[in-house]
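In: generate coordinates for the sequence data below:
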Amino acid sequence: MSIEMTTPRVQDLDDVAAVLSGWQHDAGPLHLHPGDLGWHSSRGAARTAASLRAWSRNGRTLALGLLDGPDGLLRMALDPDLRDDEELCRQLVADVDDPSRGVLDAGAAIVEARGAERFSQLLSEEGWQPAEPWTPLHRDLSSGVDAERVRGAGVRVRIEVIDPDGADAWVAVHWSAFKGTPLGEEERREVRQRWLTMADGPFYHRARSLAAFDSDGNAVAVTTVWSAGPGRPGLVEPMGVHRDHRGLGYGVAISVAAASALREMGSSSALVCAESSNSAAVSTYVAAGFTAREQVADLQRGA
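Out: Here you go, the predicted structure:
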């Protein structure tokens, strides 16, 4: 039977997350994770389902892709047992590289397919080129997490689990960390609603949002962590420190807290991926006990 590509429905999202969870392994690549779907779900369950592509054969899911954002980014994971399957990899290339197939539009695009060496090789043969490198980081959780390190570089913080009543603090820090512009009331309402949509979505039962507060009660760092189930690696996505409080150890503190939360949720390890050019982020995770793995590069197609 031939390989079929479909777009999942909202009612399929639990099954998609379950399949992705089963593909997460400590020794495997940091490819598409259920947490990536969870973070994407701040756009709503319907839009998240519409952004997914699934490849299957004889009722078995072989590969999954998430169209992430407006810039032509396709984030993928393949069944670990089928990463070298020639028929699958050639079908993926045919679907991804041809705009008429309904995956990527014509023009500039990026494919993130970590660990899928044969698929990436075939894309390269079609003219796709390496993009900016990323650094995957891994923290083993089997031996526990030293709670004292939550204090970071000599600072004391209070870690809180954020619920909807505390979303404003989380939103303000996240905005500062990733936008860096003043947070107006309209932006605050919009981003808060997106956080609430995520928290009320189909994946958030796998998640926990945290905030770190300094000794004056200021929210200084935030993160959300995502479980793939007991005994499997969990994902840190996202993590950010307020711009007014950088360089004080709060990034280390919230990253250790993230690892601790994942261990409490049954995860075997904590995973995160940072742009290799962002040396401050990589250093922060390393200081929090993560080990940097070999750099990986996405593949890009020009306009």
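In: C-alpha only now, for contacts and for neighbours.
Out: Noted.
In: which stretches in the stretch 201-303 of the chain count as strands?
Out: Secondary structure of the stretch 201-303 of the chain (DSSP state E, counting those that start in this stretch): strands at 207-213, 219-226, 234-241, 269-275, 291-292, 296-301.
In: would you do the same for the sequence below? I want to compare the two.
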Amino acid sequence: MITPTASEIPGAAGELARWQDDRLPLQLHPGDLGWYSLRGLDATAHSLRFWLKDRALAAIGLLDGPDLLRIAVNPKLRDDQALAEQMAADLNSVARRIFTTGTVSVEARGARRLGLLLTESGWQEGESWTTLRRSLADPVPATSLRIDAIDASGARQWLAVHASAFRSAEADERQLDQLEESWLRMTGNPLYAQGQCLLGFDAHGQPAAVAAVWSAGPGAPGLLEPIGVHAQHRGRGYGTAISLAAAAALRSMGASSAMVGTTSANTAAIAAYVSAGFAADAPVADFTLVRSAS
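Out: The predicted structure is shown next:
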């Protein structure tokens, strides 16, 4: 297990894109790295863990906070025993210092052999997540919202809606300054070449909903991350509308499908995605372990 440098991230994201497949569970996506890069590429590199096999990248983990590692494994190596044993050993080792908290979680939907080893070593079922996916073989219906793909001139409006959707509070000017700095950091790095931010406006021209979409290249599933509706505009179908707009944007980028994950307890979000033509996979739980912090 190694921690990469910032210069290694674009190549790793390209490899991660090649691992995306409509026939497999949703695992860590290059869009997840893109969204995380709000913090900058150096911080993103610090939170990444790479596992190699025969000197080639075999698995990638993103430490999404101090207690959660989100993993993708090369699909050809899902059942590789040696790789799974090495990853399990690293995840179980306090000395490797992947985690800094007592209760830790691993998201490893596509890592079949690793999941078995974690269960055998005492990891339990944690939070349940539901993946939803929409085929993009056919055109996506138009929505009730006016949709703009935004550049820097629209960033503050996009960020204000996002803050309302996810922070349950309006952002003040100082907070928007900080958020805009992070947004410009994200959109200015190479990972955003496969990303796009969308802003939806209601019939009165008010910003109502936001989405970011991330391509993994033509013929591969794209990711919706994040999707949100302004607190003052909830209950009007805008979650469904922005999800449809996001799917349409991914189709224009050549994606084979649009995929999104949410906690299984978030029934309102699941309902909005289903209304937008997404089909829900069976819920899958993270792996969770309670141990002494070190």
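In: coming back round to it: now mean neighbour count and distance to residue 93 of structure 1 too, for the strands of the stretch 201-303 of structure 1, in TSV please.
Out: Formatted as TSV, these follow (neighbours: other C-alpha atoms under 10 Å; distance: least, C-alpha to C-alpha, whole Å):
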stretch	mean neighbour count	distance to residue 93 of structure 1
strand 207-213	24	33
strand 219-226	28	30
strand 234-241	25	27
strand 269-275	22	25
strand 291-292	18	30
strand 296-301	21	12
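In: now these in JSON lines, with distance to residue 172 of structure 1?
Out: Conversion of the strands of the stretch 201-303 of structure 1 to JSON lines gives the following (distance: least, C-alpha to C-alpha, whole Å):
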{"stretch": "strand 207-213", "distance to residue 172 of structure 1": "11"}
{"stretch": "strand 219-226", "distance to residue 172 of structure 1": "8"}
{"stretch": "strand 234-241", "distance to residue 172 of structure 1": "10"}
{"stretch": "strand 269-275", "distance to residue 172 of structure 1": "22"}
{"stretch": "strand 291-292", "distance to residue 172 of structure 1": "29"}
{"stretch": "strand 296-301", "distance to residue 172 of structure 1": "31"}
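In: so where do the helices sit in the stretch 1-150 of structure 2?
Out: For the stretch 1-150 of structure 2, the helices defined by DSSP state H, counting those that start in this stretch occupy 9-18, 30-36, 41-46, 81-92, 112-120.
In: for the residue nearest the centre of structure 1, give its distance to residue 86 of structure 1.
Out: The residue lying closest to the centre of structure 1 (C-alpha atoms, centre = their mean) is residue 36, at 3.9 Å. Using C-alpha to C-alpha, to the nearest Å, residue 36 of structure 1 is found at 27 Å from residue 86 of structure 1.
In: what is the equivalent residue in structure 1 for residue 156 of structure 2?
Out: Under the alignment by TM-score structural alignment, residue 156 of structure 2 pairs with residue 168 in structure 1.
In: and what of residue 130 of structure 2?
Out: Residue 130 of structure 2 maps onto residue 135 in structure 1, by TM-score structural alignment.
In: for the counterpart of residue 279 of structure 2 in structure 1, give its distance to residue 141 of structure 1.
Out: When structure 1 is aligned by TM-score structural alignment, the residue opposite residue 279 of structure 2 is residue 291. Using C-alpha to C-alpha, we find residue 291 of structure 1 at a distance of 12 Å from residue 141 of structure 1.
In: what about residue 127 of structure 2, distance to residue 214 of structure 2?
Out: 25 Å.
In: any idea what residue 4 of structure 2 aligns with in structure 1?
Out: Match for residue 4 of structure 2 (TM-score structural alignment): residue 8.
In: mind listing what that match touches?
Out: For residue 8 of structure 1, the contacting residues are 49, 50, 52, 53, 54, by C-alpha atoms under 8 Å, 6 or more residues apart in numbering.
In: and which of these is nearest to residue 126 of structure 1?
Out: Of all the contacts of residue 8 of structure 1, residue 126 of structure 1 sits closest to residue 53, with 21.0 Å by C-alpha to C-alpha.
In: the closest one and residue 12 touch, don't they?
Out: No: with contact defined as C-alpha atoms under 8 Å, residue 53 of structure 1 does not count as touching residue 12 (11.7 Å).
In: buried subset of the contacts of residue 8 of structure 1?
Out: Buried by 16 or more other C-alpha atoms under 10 Å: 49, 52, 53, 54, out of those.
In: quick check, nearest of those to residue 190 of structure 1?
Out: residue 49 (21.1 Å).
In: what does the closest one correspond to in structure 2?
Out: Using TM-score structural alignment, the partner of residue 49 of structure 1 in structure 2 is residue 45.
In: related to what we said a few turns ago, among the strands of the stretch 201-303 of structure 1, which is nearest residue 186 of structure 1?
Out: Judging the strands of the stretch 201-303 of structure 1 by C-alpha to C-alpha, what sits closest to residue 186 of structure 1 is strand 219-226, at 20.5 Å.
In: what angle sits between that closest one and strand 269-275?
Out: Between strand 219-226 of structure 1 and strand 269-275, the angle comes out at 120 degrees (axes from the mean of the first three to the mean of the last three C-alpha atoms, to 10 degrees).
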